[in-house]
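predicted coordinates and the sequence they were generated for:
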Amino acid sequence: MILLDGYQLSLNDLRKLLYNGARASCSKESLKRVDQNRKAVETIVANGETVYGITTGFGKLSDVHIQTSDVDQLQLNLIYSHACGIGEPFPPLVSKAMLLLRANALLKGFSGIRREVIERLLLYANEEILPVVPQQGSLGASGDLAPLAHLVLPLLGEGEVFYRGKRENATVPMKEKGIEPIKLTAKEGLALINGTQAMTAMGAVTYLEAEKLAYEADGISSLTLEALRAITDAFDEDIHLVRGYPEQVDVARRLRKLLKGSQLTTRQGEIRVQDAYSLRCIPQVHGASWQALAYVKEKLEIEMNAATDNPLIFDGGAKVLSGGNFHGQPIALAMDFLSIAMAEFGSIAERRIERLVNPQLNDLPAFLSPKPGLQSGAMIMQYAAASLVSENKTLAHPASVDSIPSSANQEDHVSMGTIGSRHAAQITTNVRRILAIEAICAMQGITYRDPTKLAPKTKKIYEAGRGIVREIDCDRIFSYDIERLTDWLKENGDIEKIVIGV
C-alpha cells in the first residue's frame, strides 16, 4: 500500500502503483488537513463572501457573482462545459496516473474539497475504472481543463471508462460494484480540473518508459560495438573523468563492464586508430541525454506533489488567494527537454545502424544480407529508422515556445505543456522502434562474427534477443520482427536488468 499525503510521492512509488499492482490510500494526517480546509469553503458560502470559483464565475466571467443557491450547480456546469476534449484517448495507464496525481495534489489540503471526492478518485484508480480522456484540447494553463473534466465525468456517472479491457459507459462498473455517483458541491469541480495532472501524468509515464529505454540503449549499443569490432580505449575512465560529467562517466563505466571479456572488440591501432563518432562518443551523447532525464525527473517529482489549483485556501480560510500554480510552464519546458533527449538516443542509434548495414563502412556482408543482391537484407530497416529519426526532429520542436490567448484574453499566456508531453511520448515510442532495429542489425552482425566471442554480459543480451527474433537467413517481412522486438523492449526488463547490474 502506498500512502498519499501530497508531499512524498515519487516516480518509484508511481511505478509501483502503475506497473506492480500496488494500491493507494490517503494518509490520516492528510485527511485531517482536507477536512479543516473544507470547513473554510463552507464558511465562505454560508457568509455569502465573494471568492473566485466558489461564488463567482470562471475565467473572464470571474466578475459575475453566483447566488448561494446556485454554487453547487456552478460546479456541475463547469465540468459539463469544460468536457470538450477531442481526439484519441490517453492510454489507460495515463488515466490511472491522472487519478492518482490529482488525488495526491488535493491531499495537500489547500483546495477545499471533501475527503469523499478524493477517496472516489483513489477508488477508481485502485479498481482500474479508468476514465476515457481525450488527448487533445488542453492549453496547459488554467490547468488541463478539458482532459481533467473528462477525468471527472465517470465520478458523476457520466462519460466512458476503460474497464476490464473494454471501453464501457461509466455506469457499467458503477452498477457492478454498487458505486453511487458523487454530487459536486462548492469549489469541488474547480478543484478537480484546475491542475496540471494530464501533462504531468503523461510526462511521468513517458519518463518511466524513457528511463528504461535509456538503459536499453546502453545495452544495445554495446552489441553494435562488438559487431563492428569497436575500439574500447575510447571508454577508458580517465577520458571521462577529465571532462567531469557524472552521467558520461556512468555510461562509459557501463560500456566497459558490458564489454569486459569480449573477444570481438579491439584496441586502438589494432585494426583502426579511431572509430566514428556514433561509436566513440556514445558516453558523451547518451550521457548528455541522461543529464536531461535527471532534470525531467526532478521537475516531475516536484509537480507530482504540488498544489496546482486556484484559488488556494490558507490558514483555515483566513487567506484565500488567487494565483497561477495551474500554469504548466515548468512541465512544458521539462517535456520539451525530454523530447530532445530521447530524440538524440534515436539519432545516434540510427547512425550506428547505418554503420552496421553499409558495406562501405564495415567488413560485414552488404546490408547484413546472406545473399547480397538477390536478397536486400536489412537495407530498408535503415530507411525505416531514418524515417523515425526525421519524424522525431519535427516532434522535438518545443511546444513551450508557443502561446495562444484564451478566455477573452484573460488567460493571455499558456504553456502548451500537454502537447509537449504527448510529443515526448511519441518520440519515446519512435526511439524504441529505432533501438529494436539496431538490436536486430547488431545481432545479425554478431551472427556473422562469432557469438561465442561475445562478452559474458552482452552474450546474455544477444541470447535474450535471439529468443524474440531469429537470425536473417533470408528476406522476410521484417516489420513483424521489429514490432516483436519493440514490444519486448517495452514489456520485458531483461536488458535493463543486465545494464543496471553491471
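That came in fine, so what should we check first? Numbers count the residues shown, from 1 in each chain.

contacts, neighbours, all on C-alpha from now
Noted.

which ones are touching the residue nearest to residue 417 when sequence neighbours are not counted?
Spatially, and ignoring its direct neighbours in sequence, residue 417 is nearest to residue 332 (3.8 Å; C-alpha to C-alpha, 6 or more residues apart in numbering). By C-alpha atoms under 8 Å, 6 or more residues apart in numbering, residue 332 lies in contact with 140, 399, 400, 415, 416, 417, 418, 420, 421.

let's go with 6 Å and repeat that
Under the criterion of C-alpha atoms under 6 Å, 6 or more residues apart in numbering, the neighbours of residue 332 are 400, 417, 420.

OK, contacts around the first one?
Which is residue 400. 332, 415, 416.

from the residues you listed, which land in helices?
Counting by DSSP state H, the part of the contacts of residue 400 found in helices is residue 332.

which of the contacts of residue 400 sits closest to residue 309?
Minimum distance to residue 309 across these is 15.4 Å, recorded for residue 415 (C-alpha to C-alpha).

so the closest one versus residue 72, what's the distance?
According to C-alpha to C-alpha, to the nearest Å, residue 415 stands 30 Å off from residue 72.

neighbour count: these two, which is higher?
With neighbours defined as other C-alpha atoms under 10 Å, residue 415 and residue 72 compare such that residue 415 has more, 26 against 18.

next up, a second structure to put side by side with the first:
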Amino acid sequence: MVNTAVTEPVKSTLSGPVAFGCGWISIEQINAIAQQQLQVVLSDNPQFQQQIDAGVAFLDKLLQEDGVIYGVTTGYGDSCTVKVPLSQVHELPIHLTRFHGCGLGEYFSPEQGRAILATRLCSLTQGYSGVSWPLLRQLAAYLNHDIVPRIPQEGSVGASGDLTPLSYVAASLIGERDVYHKGDIRQVADVLPEHGLTPIRLRPKEGLAIMNGTAVMTALACLAYQRAEYLTRLSSRITALASLALKGNSNHFDDILFSVKPHPGQNEVAGWIRHDLNHHEHPRNSDRLQDRYSIRCAPHIIGVLRDALPWFKQTIENELNSANDNPIIDGIGEHVLHGGHFYGGHIAMVMDSMKAAVANLADLHDRQMALLMDTKYNNGLPSNLSGAAPERRYINHGFKAVQIGCSAWTAEALKLTMPASVFSRSTECHNQDKVSMGTIAARDCLRVLQLTEQVVAASLLAVQQGVQLRIAQGELTASSLSNDIQQMLTSLQQDYPLLQEDRPLETSLRQLIAQIQQQHWPLYQEHTDAK
C-alpha cells in the first residue's frame, strides 16, 4: 500500500542539478529551475526506479486483464461510465489533450512555464502516477534545453486540477502546439529535432497524469512565495527610511515594547527597523509622543505576512511534493486508488491569504507616501518632496503624480483581495460540482504582488528623496545612519539621483520594479540567517 506516514522532509540544496525522485523538492529549487539557475536530473535511486517500473507494469497487467481504470479504459469526468474499447485506449490521451486545447487570456511567461514543468515533474516522480520513463525524461529534457510550452492563463477551475492549461504541456510532448525556446515562439515539432528529441507516444493514463493535478497553481504559488517574502524585508527598510524622513520616534520599535506581544515575525520586522534606525546608539525622539499608525504600527502590519510565511511555505511544499492526479497508481502494492487529490483547496487558501496580506503592504506604503507628500504631516519637508531650488518651487511638483499612481495601484490591489476560493462553480455535468478556484487565486495573487511592487518602488524613490532632503537641510547627518542604510542610499542615488527639476519617472520606476523582483538588495540576510 501507499506509505501514509509523516516523515521529516529531506533538506534541499541549491547547488548542482536538482534530482527528482529521491527526496523533498523546495520552493527555492523550483524557482531556481524556473530562472534557469539549475539543471534537473532523474534520480538513480533504486526504490524510485522500482516504483516507476512497477506502476507501468501494473497498468499493462490491468489492460491485459481488461480491468476498468478511470481515464484509461473509461471516459473522463462525467463520462466515466463510458467504457472505451481496448483498441482505442491508446488514442484516448491524445483526445484529452486536444479537447482541452481551449485556453484563453494572456500566456504564462517562460519563467512561469518552467516552474509549471518542474512542479509537474515533482508530482509525477513521487511514483504514484503510472507514468513511464520516456515521459519523465522528456519533461527533464524540456527543462534542460529550455523548451517551454506556451500556456494560456485562463480556463482552470482548480479541480479536476489544472486540466486546460496543463493540456498544453501534454500536447507539446506529443509534438503539437507552440513553445518558447531561447526567446522565440516556435512550433514544438520544429524544436525537438534540434536537441535530438522526438515526440513521445502517451501511454494509457499518461495524458491524465500530466493534466489532472495542481501543477499550475502550485508553480505560481512557489514564484509568489519568494516575492512576498522579499517584500516583508523591503517594506521594513522603507518604513525605517520613512521614519527617518518624517523625523519619527524610534521608540516605537523598542525591543522591550515588542517583548510583550511575542509574534515572532512581527518582532523580527521591528528588530530590522530598530537596527536600521540605530535606535540604541542614536535614539531619535520626535516632538510628537506617537507617530501615525502607518509608521508606528508598521511591524504589526508587515508582521502579519511575515508570520504567515512558514505556514505558506509548508503548505505549498506539501502540495509540491505530493502525487495529486487521479487515480493514484500503487504499482508495488497493485492498487488503483480513485480519489480527489487534484483538488487545489490548500493552494487556493494560501494564495487568497497571501494576496490579502501583500495588498496590506501596498496600503501601508500608500499611507506613508501620503504623509511624506503633505506639508501638514511631513514635519517640514517640501511639498510633494520636491527638491527644487526655492526660486523654482512654483512650477515643480516632485512626487505629486507618483503618489496619485500609488493610490491607483493600491486601490486595484485591494479590489483583488476578494477570495477566489469562495466562488466555486458547479461544472462538467455537475461531476465537478465543488471546485477550488486555486489557479484564479494564484493569478490574482501574482497581480497583487505586481501592483504592490509598483507601490513599493515608488515609495522607495520617495523615502530616499525624503532622507536626502533632511540631510541637505542639516536635520540629519549621513554619519549617524546605520551602515546598511548608508549603503542602500548610496546605491539608490547612483541610479536615481535627487529629483530637483521635474522629470518623467516611468523609466526609473520600471527599472526599480525589476530590481525589486530580482531581489537586488539582500536585505537583513545576516540577521535572518542567524535567527
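Noted; the coordinates are in hand. Bear in mind that the values here come from a model prediction, so they are computed numbers and not experimental data.

what residue of the second structure takes the place of the residue nearest to residue 417 of the first structure?
Under the alignment by TM-score structural alignment, residue 332 of the first structure pairs with residue 348 in the second structure.

equivalent analysis for residue 484 of the first structure, please.
Taking TM-score structural alignment, residue 484 of the first structure has residue 511 as its aligned residue in the second structure.

now residue 129 of the first structure
In the second structure, residue 129 of the first structure lands on residue 147 (TM-score structural alignment).

could you do residue 374 of the first structure as well?
Checking with TM-score structural alignment, residue 374 of the first structure has residue 395 as its match.

same question, residue 47 of the first structure
That one, residue 47 of the first structure, aligns with residue 65 by TM-score structural alignment.

which ones are touching that match?
Residue 65 of the second structure makes contact with no residue, according to C-alpha under 6 Å, 6+ apart.

what's the burial count for residue 70 of the first structure?
Neighbours of residue 70 of the first structure using other C-alpha under 10 Å come to 12.

contacting residues around it?
By C-alpha under 6 Å, 6+ apart, no residues touch residue 70 of the first structure.

please report how far it lies from residue 114 of the first structure.
Taking C-alpha to C-alpha, one finds residue 70 of the first structure at 18 Å from residue 114 of the first structure.

what secondary structure does residue 161 of the first structure sit in?
Secondary structure, DSSP: H, G, I helix; E, B strand; the rest coil: residue 161 of the first structure is strand.

same check, this time on residue 310 of the first structure
Under three-state DSSP, residue 310 of the first structure falls in the coil class.

residue in the second structure matching it?
By TM-score structural alignment, residue 310 of the first structure lines up with residue 326.

look up how far residue 29 of the second structure lies from its match.
Separation of residue 326 of the second structure from residue 29 of the second structure (C-alpha to C-alpha): 26 Å.

over to residue 179 of the second structure?
Taking C-alpha to C-alpha, one finds residue 179 of the second structure at 23 Å from residue 29 of the second structure.

residues near the match of residue 484 of the first structure, how many?
By the criterion of other C-alpha under 10 Å, residue 511 of the second structure has 14 neighbours.

can you check residue 110 of the first structure too?
Count around residue 110 of the first structure with other C-alpha under 10 Å applied: 26.

now it: which helix or strand?
Taking DSSP states H and E as the definition, residue 110 of the first structure sits outside all helices and strands.

next, the contact list for it, please.
312, 313.

alignment lookup: it to the second structure.
Superposed on the second structure with TM-score structural alignment, residue 110 of the first structure falls opposite residue 128.

what about the closest residue to that match other than its chain neighbours, how many neighbours?
Distance criterion C-alpha to C-alpha, 6+ apart; nearest residue to residue 128 of the second structure, sequence neighbours excluded, is residue 329 at 4.9 Å. Neighbour count for residue 329 of the second structure, taken as other C-alpha under 10 Å: 27.

how close does the stretch of helix or strand residue 329 of the second structure belongs to sit to the first structure?
According to DSSP H and E, residue 329 of the second structure maps onto strand 328-330. Aligned to the first structure and superposed, strand 328-330 of the second structure gives a mean residue distance of 1.5 Å (mean C-alpha distance after the TM-score superposition for the first structure).

list of residues touching the helix or strand following that strand?
Counting by DSSP H and E, the next helix or strand C-terminal to strand 328-330 of the second structure is strand 335-337. Strand 335-337 of the second structure has contacts (C-alpha under 6 Å, 6+ apart) with 327, 328, 329.

surely the last one and residue 129 touch.
Yes - taking contacts as C-alpha atoms under 6 Å, residue 329 of the second structure lies within contact range of residue 129: 5.4 Å.

look up how far residue 148 of the first structure lies from residue 420 of the first structure.
Counting by C-alpha to C-alpha - residue 420 of the first structure and residue 148 of the first structure are separated by 17 Å.

what of residue 476 of the first structure?
Residue 476 of the first structure is 45 Å from residue 148 of the first structure, by C-alpha to C-alpha.

the two: which has the busier surroundings?
Set residue 476 of the first structure next to residue 148 and count neighbours by other C-alpha under 10 Å: residue 148 wins out with 30 against 12.

over in the second structure, tell me which residue corresponds to the more buried one.
For residue 148 of the first structure, the residue aligned by TM-score structural alignment is residue 166.

show me what contacts the residue nearest in space to the middle of the first structure?
Nearest residue to the geometric centre of the first structure (C-alpha atoms, centre = their mean): residue 206, 1.3 Å. Applying C-alpha under 6 Å, 6+ apart to residue 206 of the first structure gives the contacts residue 425.
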